[in-house]
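*Asks:* have a look at this prediction, sequence included:
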Amino acid sequence: MPVIAQLLTAFICACLSLTAHGEKLRIVTEPWAPYVYEEQGKALGLDYETTAIVFQRLGIEVEWQFLPWKRCLAMLEQGQADGALDIFHSNERESSLLYPSEPLSDVEFVMFYANARPFPFRTLEDLRGLTVGTSPGYLYSQDFRESTLFKHEPAPTHEANFGKLLRGRIDLLITDRRVGQHLLDQLNIRQQITENPVVISRQSQFLAVRRNAGMDLLVQRFGAELKRFKREPAYAELSARYGAAPAMADSSAMPPGAPVKTVEQQESSAR
């Protein structure tokens, strides 16, 4: 039997099994606005709505759970969830998870500073003597994490970090561009804080599923349908609604030879 036929048979059997037991595909995720979050009991977000549309087109019902990220990863490992939304790709996860060829979105980590105390910069050297607000559960690159040029100060939430920035308890904070822009509006502080255009790093976010029977074809079909949807005006409208913007020009990136390294996230507790 040709390989594609075997995959299709496995996929159909998996779907029939779910249907027979009245089950849905169990997807877990952590609120990460504006990519995925809940508002007044309603699930929203660029990646959530994109994924929901793709699954609807594939005729697959989904059961969503919003949980702390460490719990999401534990449920995947224990077989209590079929997949996770907005997870970063890593070689370590390849043995247990399947990733579509098409990512849902791209994360760009940037710095924000208070207008009352501007600290524009282009290299890590420019941060000498400053205090940078970080997020718990994130592990940055070794050079960034171990640098003694500046102080790293964590906060329990992104909202708390922005509050500390306004009060002058930190000089800068690092977070994803869209997450930061979303919070500027949500906290009504857009006139008080500025985003530094330098992109520290970029990461792609995916929907990943556990390696079970039929899941390999599901991932292929999901990736193909996602890529198709991204070409449609409906996706452009959805993306614009959640603050999507063209990639920054090369002039905003670190100059050649600059010592800034890629920002990475901790495998055990981050995306």
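*Replies:* Cool, the structure landed. Just so it is clear, the model here is predicted, and its values are computed rather than measured. Numbers count the residues shown, from 1 in each chain.
*Asks:* going forward, measure contacts between C-alpha atoms and count neighbours the same way
*Replies:* Fine.
*Asks:* shouldn't residue 63 be within a strand?
*Replies:* Yes - per DSSP: H, G, I helix; E, B strand; the rest coil, residue 63 lies within a strand segment.
*Asks:* please report how far the nearest residue to it once chain neighbours are set aside lies from residue 64.
*Replies:* Once flanking residues are discounted, residue 63 sits nearest to residue 26: 4.9 Å by C-alpha to C-alpha, 6 or more residues apart in numbering. Distance, residue 26 to residue 64, using C-alpha to C-alpha, to the nearest Å: 6 Å.
*Asks:* swap in residue 192?
*Replies:* Distance of residue 192 to residue 64, computed by C-alpha to C-alpha: 36 Å.
*Asks:* can you pick out the residue with more neighbours from those two?
*Replies:* Between residue 192 and residue 64, counted using other C-alpha atoms under 10 Å, residue 64 has the larger neighbour count: 19 against 14.
*Asks:* contacts only, for residue 187.
*Replies:* Residues in contact with residue 187 (C-alpha atoms under 8 Å, 6 or more residues apart in numbering) are residue 159.
*Asks:* and stretch 73-84, how far apart are its ends?
*Replies:* 8 Å.
*Asks:* mind listing what's buried along it?
*Replies:* 73, 75, 76, 81, 82, 83, 84 (16 or more other C-alpha atoms under 10 Å).
*Asks:* wait, the fifth one sits on residue 29?
*Replies:* No - counting by C-alpha atoms under 8 Å, residue 29 is not a contact partner of residue 82; they are 11.4 Å apart.
*Asks:* packing partners for the helix or strand where residue 86 lies?
*Replies:* Using DSSP states H and E, residue 86 sits within strand 83-88. Using 3 or more C-alpha pairs under 8 Å, 6 or more residues apart in numbering; DSSP states H and E, the elements in contact with strand 83-88 are strand 25-29, helix 46-58, helix 69-77, strand 201-210.
*Asks:* right, and these - which one's nearest residue 124?
*Replies:* Minimum separation from residue 124 across these (C-alpha to C-alpha) falls at strand 201-210, 13.3 Å.
*Asks:* another one to put next to it:
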Amino acid sequence: MHRIGIVCLALCCVLLGLGPANVQARELVIGGIPEVPVRYVDPQDGLIKGLDIDVLEHILGRLEVPYRVRLESSSARLESNWRRGKLYDMVFTYSFKEERTPYLLYAAEAHIYNNWHFFVLKENQQRFRYEQLEDLKGLRVGATEGFSYTQEFWAAVAAGIWHTDLVTQNALQMQKLLHGRIDTVPLPAMVTLYGAHQEGYAQRIAYLPKPMKSEAYYNTFVKASDYPDLPLLAQRYDEELRRMKADGSLRAIYRKHGLEEHYPF
């Protein structure tokens, strides 16, 4: 009877989600797009690395959840997949938008805070001003499919206030700016400035002082996923992320990637 009692207790713990997470039937699949330095494929060893990856490694390692990361070439493809409930159980990293909530369960805890600015060539910094979107009238403005920006930004695109250069891969935007094919493009300052310093063109670009938006960014969980007990995993994820903020391990990851000056918590 004693052995039977132990077995029943262990089974109850598993059913209630109290046992180790590695009893899950399969790997957790996390989707995203490449964006240095938060997630990217290291050309030297082919491994996916970055701030986002280290945060997930820390949390899912603590929870004993096996996982793999799948990076897509475009944000539009990524969004199409999670809207259809295909391929992913989690998705990196989004600001909160109500229209996504039928498909995605947002973590309660953010791990990134981004200021989005209109970037320009440094030589044009004094030519352009941005206090309101109408100030960009007549310019060539870059935009990427699948990015939310703001409702006002997309309304300005629809109204034809400027000439929109629309692409499917955000990585193309900086090269277009550097080669003079667009006048300005809204980009997240943290990752944009990091990339500029790493690739040696930081002295060629600048951004207009007023942010287009400032938002917290969250990892998300795909509601249509068949991964067992995903809402429970989301709760445990939040608990671990709160612990990382309290014990300094999240700040240490920012420091590792040269981003400590952007640590917002």
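*Replies:* Nice, thanks for sending it over. As the structure is a computational prediction, the values presented were derived from the model and not from experiment.
*Asks:* what's the following helix or strand past the strand holding residue 86 of the first structure aligned against in the second structure?
*Replies:* Using DSSP H and E, the helix or strand that follows strand 83-88 of the first structure in sequence is strand 97-98. Alignment of strand 97-98 of the first structure against the second structure: residues 104-105, by TM-score structural alignment.
*Asks:* would you mind measuring from the aligned partner of residue 58 of the second structure in the first structure to residue 82 of the first structure?
*Replies:* Applying TM-score structural alignment, one finds that residue 58 of the second structure aligns to residue 53 in the first structure. Note on residue 53 of the first structure: its distance to residue 82 of the first structure, by C-alpha to C-alpha, is 18 Å.
*Asks:* again with residue 3 of the first structure
*Replies:* Distance, residue 3 of the first structure to residue 82 of the first structure, using C-alpha to C-alpha: 23 Å.
*Asks:* do residue 91 of the first structure as well
*Replies:* Taken as C-alpha to C-alpha, the span from residue 91 of the first structure to residue 82 of the first structure is 19 Å.
*Asks:* ok, now residue 76 of the first structure?
*Replies:* For residue 76 of the first structure, the distance to residue 82 of the first structure (C-alpha to C-alpha) stands at 7 Å.
*Asks:* which residues do those two both contact?
*Replies:* With C-alpha under 8 Å, 6+ apart, residue 76 of the first structure and residue 82 have common neighbours residue 210.
*Asks:* helix or strand: which one has residue 3 of the second structure?
*Replies:* Using DSSP H and E, residue 3 of the second structure falls in helix 2-15.
*Asks:* what helices or strands is that helix leaning on?
*Replies:* The helices and strands touching helix 2-15 of the second structure, judged by 3+ C-alpha pairs under 8 Å, 6+ apart, number zero.
*Asks:* how distant is that helix from the center of its chain?
*Replies:* Averaging C-alpha positions (C-alpha atoms, centre = their mean, to the nearest Å) puts helix 2-15 of the second structure 40 Å from its chain's average.
*Asks:* which residues touch that helix?
*Replies:* By C-alpha under 8 Å, 6+ apart, helix 2-15 of the second structure touches 19, 20, 23.
*Asks:* counterpart of the residue nearest to residue 63 of the first structure in the second structure?
*Replies:* By TM-score structural alignment, residue 26 of the first structure lines up with residue 29.
*Asks:* kindly report the same for residue 239 of the first structure.
*Replies:* By TM-score structural alignment, residue 239 of the first structure lines up with residue 254.
*Asks:* give the closest residue to that match in space, chain neighbours not counted.
*Replies:* Counting by C-alpha to C-alpha, 6+ apart, residue 260 is the residue found nearest to residue 254 of the second structure once chain neighbours are left out, at 5.0 Å.
*Asks:* and for residue 125 of the first structure?
*Replies:* Nearest residue to residue 125 of the first structure in three dimensions, chain neighbours excluded: residue 149, at 7.0 Å (C-alpha to C-alpha, 6+ apart).
*Asks:* so that neighbour, which of the three states?
*Replies:* Assigned state for residue 149 of the first structure: coil (three-state reduction, three-state DSSP).
*Asks:* show me what contacts it?
*Replies:* Shown in contact with residue 149 of the first structure (C-alpha under 8 Å, 6+ apart): 124, 125, 127, 128, 129, 130.
*Asks:* show me which of these are buried.
*Replies:* 124, 127.
*Asks:* got the contacts of residue 149 of the first structure as TSV, with distance to residue 232 of the first structure and secondary structure columns?
*Replies:* TSV is the format used below for the contacts of residue 149 of the first structure (distance: C-alpha to C-alpha, whole Å; DSSP: H, G, I helix; E, B strand; the rest coil):
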residue	distance to residue 232 of the first structure	secondary structure
124	40	helix
125	43	helix
127	42	helix
128	46	coil
129	48	coil
130	45	coil
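*Asks:* confirm residue 238 of the second structure sits in a helix?
*Replies:* Yes - using three-state DSSP, the assignment for residue 238 of the second structure is a helix.
*Asks:* apart from its chain neighbours, what residue comes closest to it?
*Replies:* Nearest non-adjacent residue to residue 238 of the second structure (C-alpha to C-alpha, 6+ apart): residue 109, at 5.7 Å.
*Asks:* in this structure the one you found contacts residue 241, no?
*Replies:* Yes - using C-alpha under 8 Å, residue 109 of the second structure makes contact with residue 241 at a distance of 6.9 Å.
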